[in-house]
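[1] Show me how the following folds:
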Amino acid sequence: MNELIKNLGVIVLLIGVIILAVPALTGGISNSILLTGLGVIILGYIGHIVINKRIG
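    Modelled structure (predicted):
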């Protein structure tokens, strides 16, 4: 369980990448999708730093 929590930020970061990749491959890119993907990536990056400082 502790390993899952340590990697939670990276998992969120990868979800953000998937949010950006799927519309890019299908051709349905809009500004809202780009902003959502960017927000999730930034949230995952910051979450990864905060979680690893508290746990590790």
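[2] from here on, contacts and neighbour counts on C-alpha atoms
    Will do.
[3] check contacts around the residue nearest the centre of the chain.
    By Cα atoms, centre = their mean, the chain has its centre lying nearest to Leu13, at 2.2 Å. Counting by Cα atoms under 8 Å, 6 or more residues apart in numbering, Leu13 touches 40-45.
[4] before we go on, could you also do this sequence so I can check it against the first one:
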Amino acid sequence: MNELVKNLGVIVLLIGVIILAVPAITGGVTNTILIAGLAIIILGYISHIVINKKVQ
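    Modelled structure (predicted):
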């Protein structure tokens, strides 16, 4: 369980990448999708740093 918590930020970051990749492949890219994907990637990056500081 501890390993899942340590990797939670990376999982959120990968979800953001998928949000950006799927519309890019299908051709339906809008500014809303780009902003949402960027926000989730930044959230995952920050949460990865914060979680790993608290777990260690």
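[5] May I ask which helix or strand encompasses the residue nearest to the centre of structure 1?
    helix 8-26 (DSSP states H and E).
[6] That helix: what's the following helix or strand?
    Using DSSP H and E, the first helix or strand after helix 8-26 of structure 1 is helix 31-55.
[7] average distance between that next one and structure 2?
    For helix 31-55 of structure 1, the mean distance to aligned residues of structure 2 following superposition is 0.1 Å (mean Cα distance after the TM-score superposition for structure 1).
[8] So what touches that helix?
    Contacting residues not belonging to helix 31-55 of structure 1 are listed as 5-17, 19-20, 23 [Cα under 8 Å, 6+ apart].
[9] just to revisit the earlier point, report the angle between the helix holding Leu13 of structure 1 and helix 31-55.
    Angle, helix 8-26 of structure 1 to helix 31-55, by axes from the mean of the first three to the mean of the last three Cα atoms, to 10 degrees: 160 degrees.
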